[in-house]
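Undergrad: Only the shape, not the letters, is given here:
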């Protein structure tokens, strides 16, 4: 049970029950679409007379559309309902140390257009770049009317995803070590320049939000799960009973900077042996180069000279080609990933763990060492059996997470206390 916060609450009103029921209907349609009124009533275990006005309100608001019919054994074929997402658009921004991606997408996650540019060194320069890119992107793809002469879609705001700790209340980036930024304002500065509402979130939480709000069918029925992002850095988005776990000061999920080995390699945060320093992309590249150099020294005949691997994707390709150094490097990375996941399972006990990042392209090679380390470092059979699912499109989920920052409020349950 969630304790009512007596310092921050809303009093329930007569309309609260109706509002909650309307959101239940909207979410059922979203997850089960296309669906008939009769099937909705059956799922909710309510009468058609209670359901009909709720559906009518959603259709009138434009949140739901009617279209198509279902088969019926007898009588009139029932009309099917779908959530209408193409009238609401979001500008999704994914900021990375190397490049920044900008996409225009509807609230269903359908991408309409995208751009990319090199990430500037300073947050002020990033705001300048986005202030030039976003209006041009919107102007090129959003008209005042659609092909049927109806009012065109509306941009509801900007979702901004960054690789660092974010205070969601103030919109400030507390610390983004990979960008070299500390305590900077992106949200308010960008909102002022663009004239749009701006929501900002760190990358792993954004990916978790994308799973929660835009891919509910992929959750396996679990409302408590984790999204682990393994890329330039390592971070975790935690969802408990359908709500993101943020912590007292909005910094929950920084498992990447939990030390797994105090005598391990130095981490960018200043500590040693952090999960990020052991399992992140830089760690995988470093251990591959070490093994490749060792293999060259031990070879009876000098091997063909190869350019150093500068990306994890290249290490993965070489591993799939059978190169021993790449295979060994990825196996060790898999072990470190599994050890970190075991700690996550012990502390959080999620129903499912999603793993995203470039490294997931090698999941056929990683799955065994990941699972082995997870089994060795957990205490119960249930913990050892925790489902671990690789995300095959991690870059897409960062952008979808940016969309979810705006779309979630459309589907979220109303707060009444």
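TA: Happy to help now that I have it. All figures in this text were calculated on a predicted structure; none of them were measured in a lab. Residues are numbered from 1 along each chain as shown.

Undergrad: okay, CA-based contacts and neighbour counts for the rest of this
TA: Will do.

Undergrad: What distance do you get for residue 183 to residue 173?
TA: The gap separating residue 183 from residue 173 is 5 Å, by Cα to Cα, to the nearest Å.

Undergrad: Between these two, tell me which one has more neighbours.
TA: Neighbour comparison, residue 183 and residue 173: the larger count goes to residue 173, with 24 against 14 (by other Cα atoms under 10 Å).

Undergrad: contact partners of stretch 191-206?
TA: By Cα atoms under 8 Å, 6 or more residues apart in numbering, the residues outside stretch 191-206 that reach it are 127, 131, 134-135, 156-166, 168, 171, 187-188, 190, 227-229, 235-238, 244, 397-398, 400-402, 404-406.

Undergrad: ok, and here's another one to check against it:
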């Protein structure tokens, strides 16, 4: 029954919208640059305090990327080539900054400060080559950076929990982390009027930092936790965003409402601000269900996408490829990724690897 339901959903998401005869594969990978579990020592201390860190995927596996994490991914992608000889490509959706924990603490959690993620990298001895590896990946065509946010935390709600002396948040803060579990990570949500100015400033400053860091503007964007509202789209459009990456459902935040509503989009749909939506229709997230045959399920979803004339837009988060906390995690999932890439090339010798902004440009040019 679960298999039939999954097949039905896979077909339904691919029916409406832009179509192409080309076999296009786009890998979209979120959360690069984000500080998550600070270290194995932090993990052990938090576990001793009774937190369920060993049971939650992001707490157990995800951490700021290391030299080895990025180097191994780059090495693997460079092996697999499409019909034109281009290597497999990841759209690396970047979180451009992390909280400056020391400065925030000095304000009594009243004010928020951030630091660029490359400054965070400098705090760790095993991350000193990450920026060079990123630039190598961009030069070789394996990496294409796009914007995911300045930070991956809802500033107002996070600071409020800290001021309220919420032990969960304070213990995480003491380890140099946002939170445990998944608390208030929807950085671009606007729930109250007080959120509007802060979210707008975060997006604007984050996009400036993105351009300063990588040397070009991000044409596409993916909101943290797939949560954003109409006011945020206006900010994106004003900053030159052309394409909106998204999951199967948008969580639409509305000022004055406590919880977001859901809204569905389709690939090629034009927003009220003139941007194009691009919807992920394939999932490759082995960490979330280790007993699932992720290669087979991803290949089935790719086949469905191609059958309906859609690009295969594959969701695959950073935590699948991080090995600093659990080395076997990176080893196992890179092996699965290699198997998937090999099968895609074997089954579809005419396939093409594109980045999100390249796909968006193709959609926009054909729709005009």
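TA: Received, thanks. Just so it is clear, the structure is predicted and the values come from calculations on it, not from any experiment.

Undergrad: Post the TM-score for the overlay when you can.
TA: Scored against TM-score structural alignment, normalised by the length of structure 2, the superposed chains reach a TM-score of 0.31; 177 aligned residues with a Cα RMSD of 6.3 Å.

Undergrad: Now a PyMOL select for only the buried ones of the contacts of stretch 191-206 of structure 1.
TA: The buried residues among the contacts of stretch 191-206 of structure 1 can be selected in PyMOL (16 or more other Cα atoms under 10 Å) with this line:
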select buried, resi 127+131+134+156+157+158+159+160+161+162+163+164+165+166+168+171+187+188+190+227+228+229+235+236+237+238+244+397+398+400+401+402+404+405+406
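
Undergrad: was I right about residue 98 of structure 2 contacting residue 119?
TA: No - look at residue 98 of structure 2 against residue 119 with Cα atoms under 8 Å: they stay out of range, at 9.0 Å.

Undergrad: out of these two, which sits in the busier spot?
TA: Higher neighbour count among residue 98 of structure 2 and residue 119: residue 98, with 25 against 11, using other Cα under 10 Å.

Undergrad: So that one lies in a helix, does it not?
TA: No - counting by DSSP: H, G, I helix; E, B strand; the rest coil, residue 98 of structure 2 is not found in a helix; it is strand.

Undergrad: What distance do you get for it to residue 117 of structure 2?
TA: 6 Å.

Undergrad: got it, and residue 304 of structure 2?
TA: Residue 304 of structure 2 is 38 Å from residue 117 of structure 2, by Cα to Cα.

Undergrad: Ok, residue 92 of structure 2 next?
TA: 14 Å.

Undergrad: Equivalent analysis for residue 213 of structure 2, please.
TA: Distance from residue 213 of structure 2 to residue 117 of structure 2, by Cα to Cα: 10 Å.

Undergrad: between the two, who's got more neighbours?
TA: Each of residue 213 of structure 2 and residue 117 has its neighbours counted (other Cα under 10 Å); residue 117 has more, 21 against 14.

Undergrad: Identify the residue spatially nearest to the more buried one, adjacent ones excluded.
TA: Using Cα to Cα, 6 or more residues apart in numbering and skipping the chain neighbours, the partner closest in space to residue 117 of structure 2 is residue 97 (4.4 Å).

Undergrad: Can you verify my assumption that the one you found contacts residue 148?
TA: No - taking Cα under 8 Å as the definition, residue 97 of structure 2 is not a contact partner of residue 148, at 10.4 Å.

Undergrad: who has more neighbours, these two?
TA: Per other Cα under 10 Å, whichever of residue 97 of structure 2 and residue 148 has more neighbours is residue 148, with 31 against 24.

Undergrad: Quickly find the element holding that one.
TA: strand 143-149 (DSSP states H and E).

Undergrad: Over to residue 77 of structure 2?
TA: helix 67-79.

Undergrad: Beyond that helix, next helix or strand please.
TA: Next element after helix 67-79 of structure 2 (DSSP H and E): strand 90-95.

Undergrad: what's the angle between that following strand and strand 143-149?
TA: 30 degrees (axes from the mean of the first three to the mean of the last three Cα atoms, to 10 degrees).

Undergrad: Would you mind measuring from residue 30 of structure 2 to residue 283 of structure 2?
TA: Distance from residue 30 of structure 2 to residue 283 of structure 2, by Cα to Cα: 13 Å.

Undergrad: okay, the two: which has more neighbours?
TA: A count of neighbours by other Cα under 10 Å puts residue 30 above the other of residue 30 of structure 2 and residue 283, at 25 against 22.

Undergrad: Could you look up the SS state of the more buried one?
TA: strand.

Undergrad: Would you check that it makes contact with residue 149?
TA: No - Residue 30 of structure 2 is beyond contact range of residue 149, at 10.2 Å (criterion: Cα under 8 Å).

Undergrad: I'd like to know which elements the strand or helix carrying residue 172 of structure 2 is packed against.
TA: Using DSSP H and E, residue 172 of structure 2 sits in helix 167-174. Judged by 3 or more Cα pairs under 8 Å, 6 or more residues apart in numbering; DSSP states H and E, the packing partners of helix 167-174 of structure 2 are helix 155-163.

Undergrad: What residues of the helix it packs on count as buried?
TA: Neighbour-count burial for helix 155-163 of structure 2 [16+ other Cα under 10 Å]: 155-159, 161-162.
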